[in-house]
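Enquirer: Quick one, structure for this:
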Amino acid sequence: MAHLDWSETPKTPLVVNGVTLEYRCHGPAPDQAPTIVMLHEGLGCAALWREFPAKVAARTGMGVLVYSRQGYGQSDPVDLPRPLDFMTREAVEVLPHVLDRAGISRCILFGHSDGATIAAIYGGSVEDFRVRGLILMAPHFFTEEMGLAEIAKAKEVFETTDMQQRMAKYHRDPEGAFRGWNDVWLDPGFKAWNVGEVIDYLRIPVLAIQGRDDQYGTLAQIEEIETRSYAPVDTVILEDCKHAPHLEQPELTLDAVAEFAARLERIEAAEVVPA
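Expert: Okay, here's the model as predicted:
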C-alpha cells in the first residue's frame, strides 16, 4: 500500500528529514502500477505543473506523484543561502526518502530544468533499482553565459515588477523561493558548476526533451547526454518552443512521454521469464 494519501488533495503529510513537503497524486497508487515522479523547475512547485500531471497519468496509465521541494509551493521554507551544490544534495539526501515515503516500487523520474538535473544526478549517483528510466526536460549539466544572462534578467524583473506578488499565488515564501534559486545561479562561484560526470554512470534509458529556442540552455546540454551516456538515449527537440515544453508544446511533449513510458513497460514485460 502507498504510504501517502494517494489523491489530488491529500490529507496525510509528506515529511522528509523533518521537513513537510506539499504533494499531489494522480492515477493509480504505487501498489497498482508504476509511478512517474515529477520534479519541478527552479521556480516551480506542484501547482505550477498545472494540468499536465493528470494528463500524463491518463495517457500512460501510471500513477503520478508531484511534490514541491523545500522552499517552494506550500512546502516548509528553506534557510538561505542555499549551498552551491543544492541540486546534488536534493538528489542524494531528499529524493530517496520521498520515494520511500511514497511506497514506490517501480518508477520513472521526470524532471524539468533544475528538476531534470536532480533526476539525472540521482540516476547517476544512487543505486536504486526502483528507478527504471529518466525523462529529462530542459536539463542543465553546466552553466552557459546565455542562460546566466537570462537569470540575471529574471532578478531585475523580480526587483522592479509585481513578480513577487504573482509568485505569492503559488509559493508560501515567494522571496525565499526566488532567492534560493537566483542567488545560487548568479553566485560567481557557480560559473564553474558542472555535474556532467553523472551521465557517465547512467545505466537506465533516458528521454531528453528540449525546446529549440530554450532561453536558459542550448542544445549542448542535450548533446552532453547523447555523447556521454552508455545507456539508451532518445531525444526530442521541439520547434517553436522555449524552456517549458509541457506548457508550450503540451501535446508533443505528452506524446513523447507516453511513448517512452510504454516502451519501458514493453521492455519490462519482455524481461520477465516464467518460472
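Enquirer: For the rest of this, base every contact and every neighbour count on C-alpha atoms.
Expert: Noted.
Enquirer: Do I have it right that Gly124 meets Ile199?
Expert: Yes - judged on C-alpha atoms under 8 Å, Gly124 makes contact with Ile199 at a distance of 6.0 Å.
Enquirer: Mutual contacts of those two, please.
Expert: With C-alpha atoms under 8 Å, 6 or more residues apart in numbering applied, the contact sets of Gly124 and Ile199 do not overlap.
Enquirer: helices or strands up against the helix or strand encompassing Phe158?
Expert: Secondary structure assignment for Phe158, by DSSP states H and E: helix 145-160. The helices and strands touching helix 145-160, judged by 3 or more C-alpha pairs under 8 Å, 6 or more residues apart in numbering; DSSP states H and E, are helix 174-185.
Enquirer: List of residues touching the helix or strand following the helix it packs on?
Expert: Using DSSP H and E, the helix or strand that follows helix 174-185 in sequence is strand 206-211. Contacting residues not belonging to strand 206-211 are listed as 133-138, 219, 222, 231-245, 253, 257, 260 [C-alpha under 8 Å, 6+ apart].
Enquirer: Apply the buried test to these and list what passes.
Expert: Among the contacts of strand 206-211, the ones that count as buried by 16 or more other C-alpha atoms under 10 Å are 133-138, 219, 222, 231, 233, 235-238, 241-245, 253, 257, 260.
Enquirer: which SS state does the residue nearest the centre of the chain fall under?
Expert: Centroid-nearest residue in the chain, with C-alpha atoms, centre = their mean: Gly111, separated by 2.1 Å. Secondary structure assignment for Gly111 (DSSP: H, G, I helix; E, B strand; the rest coil): strand.
Enquirer: quick one: contacts for the closest residue to it other than its chain neighbours?
Expert: Spatial nearest neighbour of Gly111, chain neighbours left out: Leu39 (4.4 Å); criterion: C-alpha to C-alpha, 6 or more residues apart in numbering. Contacts for Leu39 were tallied using C-alpha under 8 Å, 6+ apart; they are Val66, Tyr67, Ser68, Leu109, Phe110, Gly111, His112, Gly115, Ala116, Ile118, Ala119.
Enquirer: again, 7 Å this time
Expert: Val66, Phe110, Gly111, His112, Gly115, Ala116 (C-alpha atoms under 7 Å, 6 or more residues apart in numbering).
Enquirer: now do Ile36
Expert: Counted by C-alpha under 7 Å, 6+ apart, Ile36 has contacts Met62, Gly63, Val64, Leu65, Cys107, Ile108, Leu109, Phe110.
Enquirer: Proceed likewise with the subsequent sequence, for comparison:
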Amino acid sequence: MQGDHSTVAAADQRVRIDWDGRPVDIEVRWVGAEGDRPLLVFLHEGLGSVAMWKNFPCQLCEAVGCRGLIYSRPGYGRSTPRPPNELWDPDFMHRQAEQVLPALLRALGVAAPYWLFGHSDGGSIALLHAARFPDAVAGAVVLAPHILVEQISVDSIAAAREAYEQTDLRGKLARYHDDSDSAFWGWNCIWLDPRFRDWSIENDIATIHCPLLAVQGLDDEYGTLEQIRGIARRLPQTQLLELPDCGHSPHRDQPGAVIAAARALLSGHRGENRSVCAAR
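Expert: Sure, this is the predicted structure:
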C-alpha cells in the first residue's frame, strides 16, 4: 500500500483509501447504538459482502452491547471491483489483514482496541490482523476460519466453480455484489491455484495473545474441525464451539448459539475493549 492519505465520502456509506497506489472505495455500514461502547469489526467470507451478513450484525451488536462496523473488501459488494484481469496471489489474505483493514480503520478514525468478528476467509484475515497488531485487537470471534488448505476445501470450491458456470449462482450473487464476476473469480481462482495448496497461517498466528472464540459446524463442507482445533493447540486461550447440525455458516445455521458464546466472551473482557470512532 502506498501512502497514508484517506478520505471519507458519502457519509458512512463509502470510504476511499489509497491501496497499492490507486484509490479504492470501500463500502461501509455502521450498526448498533453509538456512544462509549466496544467496537466490533465484521470481516466477511470469501463470497460475502456487507449485504450478505443480512441482519446478523445488528442482532449480535444488540445482544452484546457493541457498535458494529461492517465493510466489503475490495472486489466485493459495492466496493471497487477487482480489475478485470487481476489475479490474486497466495498472500491475498495477509494483504487484506495488514494493509486494507488498517487503512480503513485510519480513514474512519478508529482507535485501538477493537474486537474482530470474521467468517471463513474473513476469519483467517481476523487472525492475521490480530497477529500483526497484537496490541490493537481486544479479542476475536472467528467462524469456520482457515489456517491451512484441506482437500475438502478444494473439492467444495471446485464444485462452486461448476455451479457458477452452470446454474443461477451468478444471478444470486449479483444481489450482493455490483460485479459478481469480480467477487467470484478473485476468490475461486486463487483457492484453486496450485500455488495456494501449501498456504498456511499456522505459524503466523503464534503472536496472538488476545481472547479468542473459534466456531465451526460439524457439517462444514469447506473444512474439518482441524481448522479450529489447530488454533487451540497453538493458542491455549482459545475457546472452541463445535456445533452439530451446522455447516460452513454458523451465524446462519445456529445464530443463537453463536450470539450466546460471543456475548460470554465479550462480557468476560468488557473493561479491555473500548475504542473510539472519530468519523461516522
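Enquirer: sorry, back to before: in structure 2, which residue range corresponds to the helix holding Phe158 of structure 1?
Expert: Here helix 145-160 of structure 1 aligns to structure 2 at residues 151-166, judged by TM-score structural alignment.
Enquirer: to the chain's geometric centre, what's the distance from the matching stretch?
Expert: 21 Å (C-alpha atoms, centre = their mean, to the nearest Å).
Enquirer: List the buried residues in that stretch.
Expert: Neighbour-count burial for stretch 151-166 of structure 2, counted by 16+ other C-alpha under 10 Å, picks out Ser153, Val154, Ile157, Ala158, Ala160, Arg161, Tyr164.
Enquirer: hmm, who's touching it?
Expert: Leu169, Arg170, Asn188, Trp191, Leu192, Glu221, Tyr222, Gly223.
Enquirer: out of everything not next to it in sequence, what's closest to the second one?
Expert: When you say that, I think you mean Arg170 of structure 2. Tyr164 (5.6 Å).
Enquirer: And the fifth one, by the same measure?
Expert: If you skip the residues right next to it in sequence, Leu192 of structure 2 has Val154 as its closest partner in space, 6.5 Å away by C-alpha to C-alpha, 6+ apart.
Enquirer: Same check on the first one?
Expert: The spatially closest residue to Leu169 of structure 2, leaving aside those adjacent along the chain, is Ala163, at 6.3 Å (C-alpha to C-alpha, 6+ apart).
Enquirer: Tell me which residue of structure 2 lines up with Gly133 of structure 1.
Expert: Aligned counterpart of Gly133 of structure 1 in structure 2: Gly139 (TM-score structural alignment).
Enquirer: Contact partners for its match?
Expert: Trp115, Leu116, Cys210, Pro211, Leu212.
Enquirer: Please tell me which one of the contacts of stretch 151-166 of structure 2 counts the most neighbours.
Expert: In terms of neighbour count, Gly223 stands highest of the contacts of stretch 151-166 of structure 2 at 27 neighbours, by other C-alpha atoms under 10 Å.
Enquirer: tell me the SS of that residue?
Expert: At Gly223 of structure 2 the chain is in coil, as set by three-state DSSP.
Enquirer: Quick check: it vs His129 of structure 2, distance?
Expert: Using C-alpha to C-alpha, to the nearest Å, Gly223 of structure 2 is found at 21 Å from His129 of structure 2.
Enquirer: can you list contacts of the strand ranked longest in structure 2?
Expert: Scanning structure 2 for the strand with the most residues, using DSSP state E, yields strand 22-31. Outside strand 22-31 of structure 2, the residues that touch it by C-alpha under 7 Å, 6+ apart are 12-18, 58, 67-74, 78-80.
Enquirer: one step back: now intersect the contacts of strand 206-211 of structure 1 with the strands, please.
Expert: In strands, defined here by DSSP E, the members of the contacts of strand 206-211 of structure 1 are Gly133, Leu134, Ile135, Leu136, Met137, Val233, Asp234, Thr235, Val236, Ile237, Leu238.
Enquirer: For the residues you listed, which two are the farthest from each other?
Expert: Across those, the longest distance by C-alpha to C-alpha is 20.8 Å; it joins Gly133 and Leu238.
Enquirer: Can you show me the strands along the stretch 1-150 of structure 2?
Expert: Applying DSSP state E, counting those that start in this stretch to the stretch 1-150 of structure 2 gives strands spanning 7-9, 14-19, 22-31, 39-43, 67-72, 114-119, 137-143.
Enquirer: Could you list the buried residues of the third one?
Expert: Buried positions in strand 22-31 of structure 2, judged by neighbour count with 16+ other C-alpha under 10 Å: Val24, Asp25, Ile26, Glu27, Val28, Arg29, Trp30, Val31.
Enquirer: which one of those is nearest Arg175 of structure 2?
Expert: Arg175 of structure 2 has its nearest neighbour among these in Glu27, at 14.9 Å by C-alpha to C-alpha.
Enquirer: Looking at structure 1, name the residue matched to His119 of structure 2.
Expert: Aligned by TM-score structural alignment, His119 of structure 2 pairs with His112 of structure 1.
Enquirer: What residue in structure 1 is paired with Pro38 of structure 2?
Expert: In structure 1, Pro38 of structure 2 lands on Pro34 (TM-score structural alignment).
Enquirer: I figured that match hits Met62, correct?
Expert: Yes - with contact defined as C-alpha atoms under 7 Å, Pro34 of structure 1 counts as touching Met62 (5.5 Å).
Enquirer: So which residues lie in contact with the helix ranked longest in structure 1, not counting its own?
Expert: Ordering each helix of structure 1 by length in residues (DSSP state H) puts helix 250-271 first. Residues outside helix 250-271 of structure 1 that contact it (C-alpha under 7 Å, 6+ apart): Val56, Arg59, Thr60, Pro245, His246.
Enquirer: Now with 10 Å, please.
Expert: With C-alpha atoms under 10 Å, 6 or more residues apart in numbering as the test, helix 250-271 of structure 1 has contacts from 34, 36, 52-53, 55-62, 107-108, 110, 132-135, 137, 204-210, 234-238, 244-247.
Enquirer: how many neighbours does Ala192 of structure 1 have?
Expert: Neighbour tally, Ala192 of structure 1, other C-alpha under 10 Å: 10.
Enquirer: Spatially nearest residue to the aligned partner of it in structure 2 (excluding sequence neighbours)?
Expert: In structure 2, Ala192 of structure 1 lines up with Asp198, judged by TM-score structural alignment. Closest residue to Asp198 of structure 2 apart from its sequence neighbours, by C-alpha to C-alpha, 6+ apart: Val149 at 6.9 Å.
Enquirer: Contact partners for the one you found?
Expert: Neighbours of Val149 of structure 2 in contact, by C-alpha under 10 Å, 6+ apart: Trp191, Phe196, Arg197, Asp198, Trp199, Ser200, Ile201, Tyr222, Gly223, Gln227.
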